[in-house]
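K.L.:
curious how this folds, go ahead:
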Amino acid sequence: MTALTASQTHLESREITTGEPLGTVELSTPDRVTSAARRAGAAAPAWAATPAEERAAIVERAADLLVQRAEQAQELLVREGGAIPGKAYFEVHQAAQELRHGARLARHPGLPHPPADDPERTAEVTRVPLGVVGVIVPWNFPLLLAARSLGPALALGNTVLLKPDPHTPLSGGRLFVEAFADAGLPPSVLEVVHGDADAGSALVQAPDVAMVSFTGSTEVGREIGAVCGRLLKRVVLELGGQNALVVLDDVDVEQAAAAGAWGSFLHQGQICMSARRHLVHRAVAEEYTEAFARHAAALRVGDPYRSDAQIGPVIDRRQLTTVANAVEQAVAQGARLVTGGRPQPPYYPPTVLADVTEQMDVFHTEVFGPVATVTAFTDDAEAIRLANTSDYGLTAAVYTSDTPRGELIGRQLRCGVTHIGDQTVVQDAALPFGGIGASGNGSGFGGRASLEAFTRWHTLTTSTPPRTYPF
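P.N.:
Have a look, this model is predicted:
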């Protein structure tokens, strides 16, 4: 996908490997984005007044329709975004689960608020919708990452203005429009706009938008957070990750290496949760590096639509160049290239860099591609220090057979989510998810975190008879 030009009126989606046209969508000028936000704002009061059970039922029907149309959705995810079929299958069904989770929140909003201190004043304290929620999603999981905002936002009574990434306008936008329309969602409760940074900026600044849910790069997230802060809008930011997988000395090395390969190379490493830094106990570091590199080199690279490839294409030429440059720089700084490292456009092979130290740029900079580094540590304290030596704080994992030891380490890792006895790429709609530092502003998705993110408190007190005052 090339950069959009001011003269374009439509965006053509093309297959990532062949360039074959897949469909077109209308591009939205900033004025059209503002108009779409205004329509969503006008629809908001009636939708908020719709009974929660009715809203939840519509969201659940949309989830059912996504699953019924899974074959079409999966093909789009493969061809438009470069997913392998297994990843596409997971994404469709997990997106449906995210919608169903939102419906459950609407039906079971949680425990009541404690009563007022004044026994002569009754208080009704409720969570109410915010109004219009602006949702900006990336290309790597366009269906899933949209659904985790759409499900709770819509079910809890908000209207939504959705902007998919220009790389994935069909799988990140059109699929939702069709599913929700057929599920009975009233007009303008879900508005979809298409475009690049100008459309995104217009969405964030639209007066009718009360909240922005953004998933994407840290650089763009900082800009959106600054604008939302100035405009006093609520914002949920889920950004990048330089995630650490800590491998202890008690592991089955082959099992650990397989988990590491999954965490690092699923969807070409183009996942915010990908295991980028493998911190391995020195006692097993060499054995682990060898096994990890062997697993990486065995992965089949190719067109996921026309072959049984396990590693598909990198999203575009610019990103392919970025990945290649990062690997070259790491080697120049002293990293050892164990496997991979040679681009085969539009593919980049799974790449393992060993002997990486915290002085190297690749230890700190997120390489959004199939590149993993290995760094040895001597004891648990050093592992914790290395894991926390990052501006990012999204996910982490401790691979170990000693659960208490792993939990002790895990509780000291500075991030939003930590997994013990597993790798870093784990998704569960019922659990809070979000990062800190350069990875975001805390959990805004999953479990009660979604309820808190997409609603606000409203307090109504009643005094009977009316209170009297001395002046």
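K.L.:
please make it C-alpha for all contacts and neighbour counts, starting now.
P.N.:
OK.
K.L.:
show me the strands in the stretch 251-400 of the chain, by range?
P.N.:
Defined through DSSP state E, counting those that start in this stretch, the strands belonging to the stretch 251-400 of the chain, from first to last, are 275-281, 336-339, 351-354, 371-377, 392-393, 395-399.
K.L.:
ok, which of these comes nearest residue 153?
P.N.:
Evaluated over the strands of the stretch 251-400 of the chain, closeness to residue 153 peaks at strand 395-399, with 24.2 Å, by C-alpha to C-alpha.
K.L.:
between strand 275-281 and that closest one, find me the angle.
P.N.:
30 degrees (axes from the mean of the first three to the mean of the last three C-alpha atoms, to 10 degrees).
K.L.:
what are the contacting residues of strand 395-399?
P.N.:
Residues from elsewhere that reach strand 395-399, judged by C-alpha atoms under 8 Å, 6 or more residues apart in numbering: 241, 243-248, 251, 256, 273, 275, 406, 409-410, 413, 415-424, 435.
K.L.:
following up with a second sequence; could you model it the same way so I can compare the two?
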Amino acid sequence: MGLLDTAVWHGKIFINEWTDGGGGTSPVIEPATSQQLADQGFASIEDVARASAAAARAQAEWALRPPEERAGVLRRAGQLFEQYAEEIRWWIQRETGAIAAKAGLETHVAANECFEASALPTLAQGEVLSSNDDRWSFARRRPLGVVSVIAPFNFPLILSIRAVAPALATGNAVLLKPDPRTTVSGGYVLARIFEEAGLPAGLLQLTPGGGDIGAAVVEAPEVKMVAFTGSTAAGRKVGETCSRLLKRAHLELGGKNAMIVLEGAGVDKAASAAAFGSFLHQGQICMTAGRHIVHDSVYDEYVSALADKAKNLPVGDPTDAGTVIGPIIDEKQLARVDGIVQDAVAQGATILAGGEHSGPFYSPTVLTNLTPENIAWREEIFGPVAPVMRFSDLEEAISLANDTDYGLSIGILGDVGEAMKIADRVVSGKIHINEQTVSDEAHAPFGGFKSSGNGTRIGGATVNLEAFTEIQWLTMRPEIAPYPF
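P.N.:
Modelled structure (predicted):
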């Protein structure tokens, strides 16, 4: 029996064990074909309460386990992601509409997230402080308790495991709520991996469902922190609730990322990088290159090359070996993408490539003749759309790049010296010089500024240790201190 044999989880949720959920079942649909792949179980509000209470009980004992035991579970999980990579990739392709390379990236990064997290239990967990009194003084890191992880549909495995793994490694328990469109890739996969890795019961609870379940895993009294990845609008609601309940909120939100192409940049390579940044996984990535800011001297050649790339990228079933562009996740998102493109044209934009769809497949699209007020330039599209605008000098490029509510990722292509001047003045959580905007590694800090989130909250030992623990002050004397009372 394979890791994801449906006989184990078909129509179930995971609260200490595989069980029926109070929210009923829903079909798992393949976006490319509309075929039903399986049934997923949905949790009820009562299930969330039960899962949260059980997680809190399990966490108290887990935090006392030797660090090598926690590290061992994470190492085994990483090895299992490698062992079952082919099976997991199949589900990612079918359920999310990903091409093989993107699905392979998810399993590769998932394994690395576990390996990186396995080092956390044995890192220094605090520091020795000086004191004016005759005592020892320490600042030590303690687990938060129960952490809720809410993950989106676009990179469901990576965007779940990057919070689940460090949370578990630092002694916490987790409530995992994946997007209901990708419950297998973002939920069942993790539950099965950690079940096989020997994680004690109760520490990873899987409560799939819609918005009501998302609210429940935020509001559950045992939950001390929420790691949310998703839209800015939904993230604001999570942040408001956490603020009211005095919970920590780690928000990784949307982006309208700029690809800046400088004077003298090699157009062929720049267009290739930009096409990757805008069209990978149908543009359904928070780091997607959503604005192309191109110098006058290369603008005409660049837009021609980018449009040529767009017209020649194979679109179709992501399980076909030659496919580069797969389906949009569902009809609602498809309608949003097309609606923005058509509104952009109504506001004066020109379509150089794409702008049409067949079934769930939206053609890679290049838009020109835009103004800064055009909807395609202002709003996150989450589709394979590349809006392009020209600039004449660095001041204008910097102004255009910063003129957005978002601040997640920026790519700058061309002369490194000029790129460095820009990098020091743009507001962005990540800047990539002579690379496109989509990049992620398990050991690298990840986070956005402005409406893209509340700063770096994921990635690397230092960031993850700070994210999933809190500091406790501890003092110690050789005998009871004297007091004047």
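K.L.:
how many neighbours does residue 393 of the first structure have?
P.N.:
Neighbours of residue 393 of the first structure under the rule other C-alpha atoms under 10 Å: 28.
K.L.:
trace it over to the second structure, please.
P.N.:
By TM-score structural alignment, residue 393 of the first structure lines up with residue 407 in the second structure.
K.L.:
that match - nearest residue in space that isn't next to it in sequence?
P.N.:
Distances taken as C-alpha to C-alpha, 6 or more residues apart in numbering put residue 428 closest to residue 407 of the second structure, at 4.3 Å, once the chain neighbours are dropped.
K.L.:
what's near enough to touch that neighbour?
P.N.:
Taking C-alpha under 8 Å, 6+ apart, we find residue 428 of the second structure in contact with 407, 408, 409, 410, 448, 449.
K.L.:
residue range for stretch 91-103 of the second structure in the first structure?
P.N.:
Under the alignment (TM-score structural alignment), stretch 91-103 of the second structure falls on residues 76-88 in the first structure.
K.L.:
from residue 421 of the second structure, how far off is the match of residue 393 of the first structure?
P.N.:
Taking C-alpha to C-alpha, to the nearest Å as the measure, residue 407 of the second structure and residue 421 of the second structure are separated by 17 Å.
K.L.:
now residue 348 of the second structure
P.N.:
Between residue 348 of the second structure and residue 421 of the second structure the distance, using C-alpha to C-alpha, works out to 32 Å.
K.L.:
ok, now which ones touch the residue mapped onto residue 166 of the first structure from the second structure?
P.N.:
In the superposition onto the second structure, residue 166 of the first structure corresponds to residue 180 when matched by TM-score structural alignment. The neighbourhood of residue 180 of the second structure, defined by C-alpha under 8 Å, 6+ apart, consists of 153, 208, 209, 210.
K.L.:
how about the aligned partner of residue 47 of the second structure in the first structure, secondary structure?
P.N.:
When the two structures are superposed using TM-score structural alignment, residue 47 of the second structure falls opposite residue 32 in the first structure. Under DSSP: H, G, I helix; E, B strand; the rest coil, the three-state class of residue 32 of the first structure is helix.
K.L.:
what about the counterpart of residue 356 of the second structure in the first structure, neighbour count?
P.N.:
Alignment note (TM-score structural alignment): residue 356 of the second structure maps to residue 342 of the first structure. Each residue near residue 342 of the first structure was counted by other C-alpha under 10 Å, and the total is 14.
K.L.:
just checking, residue 342 of the first structure touches residue 349?
P.N.:
Yes - the pair formed by residue 342 of the first structure and residue 349 meets the contact definition of C-alpha atoms under 8 Å, at 6.9 Å.
K.L.:
hang on, the earlier thing: from the contacts of strand 395-399 of the first structure, which land in helices?
P.N.:
256, 406, 409, 410 (DSSP state H).
K.L.:
looking at those, which has the most residues close by?
P.N.:
For these, neighbours were counted using other C-alpha under 10 Å, and residue 256 has the most, 23 neighbours in all.
K.L.:
quick one: contacts for it?
P.N.:
Contact analysis of residue 256 of the first structure by C-alpha under 8 Å, 6+ apart lists 247, 288, 399.
K.L.:
what would these look like in JSON lines with neighbour count?
P.N.:
Shown next, in JSON lines, are these (neighbours: other C-alpha atoms under 10 Å):
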{"residue": "247", "neighbour count": "30"}
{"residue": "288", "neighbour count": "26"}
{"residue": "399", "neighbour count": "28"}
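K.L.:
of those, closest to residue 68 of the first structure?
P.N.:
Among the contacts of residue 256 of the first structure, residue 399 lies closest to residue 68 of the first structure (C-alpha to C-alpha), at 36.9 Å.
K.L.:
nearest residue to the closest one in space, please, no chain neighbours.
P.N.:
Of all residues not flanking residue 399 of the first structure in the chain, residue 421 sits nearest, at 4.5 Å (C-alpha to C-alpha, 6+ apart).
K.L.:
what lines up with that neighbour in the second structure?
P.N.:
Per TM-score structural alignment, residue 421 of the first structure is aligned with residue 434.
K.L.:
residues touching that match, list them.
P.N.:
The neighbours of residue 434 of the second structure, taking C-alpha under 8 Å, 6+ apart as the test, are 411, 412, 413, 414, 416.
K.L.:
which residue in the first structure lines up with residue 27 of the second structure?
P.N.:
Here residue 27 of the second structure is matched to residue 12 in the first structure, going by TM-score structural alignment.
K.L.:
my guess is that match contacts residue 21. True?
P.N.:
Yes - with contact taken as C-alpha under 8 Å, residue 12 of the first structure and residue 21 are classed as touching, separated by 6.8 Å.
K.L.:
out of the two, which sits in the busier spot?
P.N.:
When neighbours are counted by other C-alpha under 10 Å, residue 12 comes out ahead of the other of residue 12 of the first structure and residue 21, with 19 against 12.
K.L.:
so the more buried one sits in a strand?
P.N.:
Yes - according to three-state DSSP, residue 12 of the first structure belongs to a strand.
K.L.:
using the three-state scheme, assign the closest residue to it other than its chain neighbours.
P.N.:
Residue nearest to residue 12 of the first structure in three dimensions, not counting chain neighbours: residue 24, with 4.3 Å by C-alpha to C-alpha, 6+ apart. Under the three-state scheme (three-state DSSP), the conformation of residue 24 of the first structure reads as strand.
K.L.:
tally of neighbours for residue 24 of the first structure?
P.N.:
Residue 24 of the first structure has 14 neighbouring residues, counting by other C-alpha under 10 Å.
K.L.:
what about the residue nearest the centre of the second structure, which helix or strand?
P.N.:
Relative to the mean C-alpha position of the second structure, the nearest C-alpha, by C-alpha atoms, centre = their mean, is the one of residue 159, at 3.7 Å. Under DSSP states H and E, the secondary-structure element containing residue 159 of the second structure is helix 156-169.
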